[in-house]
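Peer 1: Sequence plus predicted model, see below.
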Amino acid sequence: MKQQLIAAVLAAVAWVNPALAARDVGVVYQTTKGPINIIIRPEWSPRGAERFLQLVDAGHFNRVPFFRCLDGFLCQFGYPQSKAATKQWSAIADDPKQPALRQFKRGYISFAGAGPNTRTEHLFITLGDKVESLGTQPWETPIGYVAPASMQQTVSRFNMSYGDIPPWGKGPDPQKLQGTGAAEYLKQNFPALEYSQSCKRG
């Protein structure tokens, strides 16, 4: 009983001050707008956090576009620019929902899926302070968050002018992000996109 009480207190402290969570993992992105410091919290989404760190360690996020950025909503990233790289990562199972994390907050990071158990290699950063539609699906569970300073100094400066992906907007077509000529397609049609240049633990 005493051990359970101690565990509950530590969990509460970690929620108030994430830096005190023993299992937190820091990740640093270098982007075309500057560095992004990320705190990964495995206790929030164990499977998702594990996959994300595997992607980081494999260099997956080196030179990938932030291809879908909508102010007040989200910024999506992570598509590799080759089909061979995509095939390397099979889908993982969804993580159990945690009611306390249901309401996505600005800076939360989650995998982007297309249905139950479809999370692979692309994610999004939440850009709104209260986005009711995020966190409603089984595959949308936060794996961590962008440090507030990085949200203000880097992510807030991302180009949002291209809008949503087709057919809802005139942004990049995801079907063209994973084949031959993907890099040239983006360079010619979306020259102001932001990119992750490198990503590593730190």
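Peer 2: Structure received.
Peer 1: use CA for all of it now, contacts and neighbours both
Peer 2: OK.
Peer 1: next SSE after the lengthiest helix in the chain?
Peer 2: When the chain is scanned for its longest helix (criterion: DSSP state H), the result is helix 2-16. Once the chain leaves helix 2-16, the next helix or strand it forms, by DSSP states H and E, is strand 25-31.
Peer 1: dropping in the other structure now:
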Amino acid sequence: MPTIFRGGIALLLVASLLLLGAVHVGALHRDAPPPCPPESTPAAPDSFAVALETTTGPVTLRLYRDWSPHGVDRLHCLVEHGHFDGLPVFRVVEDFVAQFGLTGDPSTDSLWAEAGIPDEPVRASNERGTLSFARNDPNTRSAQLFINLSDNPRLDTLTYNDVEGFPPLGRVTSGMDAVDAWHNEYGGAPDQDSIRTAGRAYLDRRFPELDVIEQARIVAPAE
């Protein structure tokens, strides 16, 4: 699989690199709802910063609720509940995207399998440094996100499973050099189904050099 993407992006590549992948319904834990259910997730501030401590250095994100209200509310709730602490950056495709959100704990990841938020229109472009949710079918943006490593305008209008585009939530305002340094030699090789079922043991055995988001915290609303 190529590791450099310029110009048009084939639908098959986007499907394999950005989307949530197949979910084995039999593995879901339906009796334990996720901590940020779509129907009761509180509204986030209009704008706020998230500080990430990663194995390659600090990264600061600025989120804008008017870009994607449902998406920013979900992200705020995920950070508040510590979802990103100790999280592997499991997919880094050079000049395309860096994707994360699977915890490597099968019981936790199964909670999010059907906890998608409503789809929304694209109000900002997937430029280098912007952050967007991954998705598959309609209303499946859940807990996986990606940072664009280059300008990816095709993702603004790409229609997959009758849903158009990947709405950005915000952007990296500092530390893009740390994002660029995330280990990318594995590309898209880590398998999402294997992460969900075998957890961190699978990643540690097959992909030991993956970088990690060690901690994520809300810094403050914008002045």
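Peer 2: Sure, I can see it. The shown structure was predicted, so the numbers you read here are calculated from the model rather than taken from an experiment.
Peer 1: Now the TM-score, please.
Peer 2: Scored against TM-score structural alignment, normalised by the length of the first structure, the superposed chains reach a TM-score of 0.78; 168 aligned residues with a C-alpha RMSD of 1.6 Å.
Peer 1: show me the contacts for the most centrally placed residue in the second structure.
Peer 2: Residue closest to the mean C-alpha point of the second structure, counted by C-alpha atoms, centre = their mean, is Leu145 at 1.0 Å. Leu145 of the second structure is in contact with 99-101, 131-134, counting by C-alpha atoms under 8 Å, 6 or more residues apart in numbering.
Peer 1: and the gap between the residue nearest to it when sequence neighbours are not counted and Arg123 of the second structure?
Peer 2: In space, and not counting its chain neighbours, Leu145 of the second structure is closest to Phe133: 4.1 Å by C-alpha to C-alpha, 6 or more residues apart in numbering. Distance from Phe133 of the second structure to Arg123 of the second structure, counting by C-alpha to C-alpha, to the nearest Å: 14 Å.
Peer 1: can you check Tyr64 of the second structure too?
Peer 2: Distance, Tyr64 of the second structure to Arg123 of the second structure, by C-alpha to C-alpha: 11 Å.
Peer 1: Tell me which of those two has more neighbours.
Peer 2: Ranked by neighbour count (other C-alpha atoms under 10 Å), Tyr64 of the second structure and Arg123 place Tyr64 first, with 21 against 15.
Peer 1: Identify the residue of the first structure aligned to the more buried one.
Peer 2: Aligned by TM-score structural alignment, Tyr64 of the second structure pairs with Arg41 of the first structure.
Peer 1: hang on, the earlier thing: which neighbours do Phe133 and Arg123 of the second structure have in common?
Peer 2: In contact with both Phe133 of the second structure and Arg123: 167-168, using C-alpha under 8 Å, 6+ apart.
Peer 1: Show me what the residue nearest to the centre of the second structure aligns to in the first structure.
Peer 2: Using TM-score structural alignment, the equivalent of Leu145 of the second structure in the first structure is Leu123.
Peer 1: likewise Leu78 of the second structure?
Peer 2: In the first structure, the residue paired with Leu78 of the second structure is Leu55, using TM-score structural alignment.
Peer 1: Strand 25-31 and the host helix or strand of its match, what's the angle between them?
Peer 2: In the assignment (DSSP H and E), Leu55 of the first structure maps to helix 46-57. Compare the direction of helix 46-57 of the first structure with that of strand 25-31 by axes from the mean of the first three to the mean of the last three C-alpha atoms, to 10 degrees and you get 50 degrees.
Peer 1: Quick one: average offset of helix 46-57 of the first structure versus the second structure, please.
Peer 2: By mean C-alpha distance after the TM-score superposition for the first structure, the fitted helix 46-57 of the first structure averages 0.4 Å away from its aligned residues in the second structure.
Peer 1: What does Phe66 of the first structure correspond to in the second structure?
Peer 2: Aligned by TM-score structural alignment, Phe66 of the first structure pairs with Val89 of the second structure.
Peer 1: How much space separates that match from Phe166 of the second structure?
Peer 2: 19 Å.
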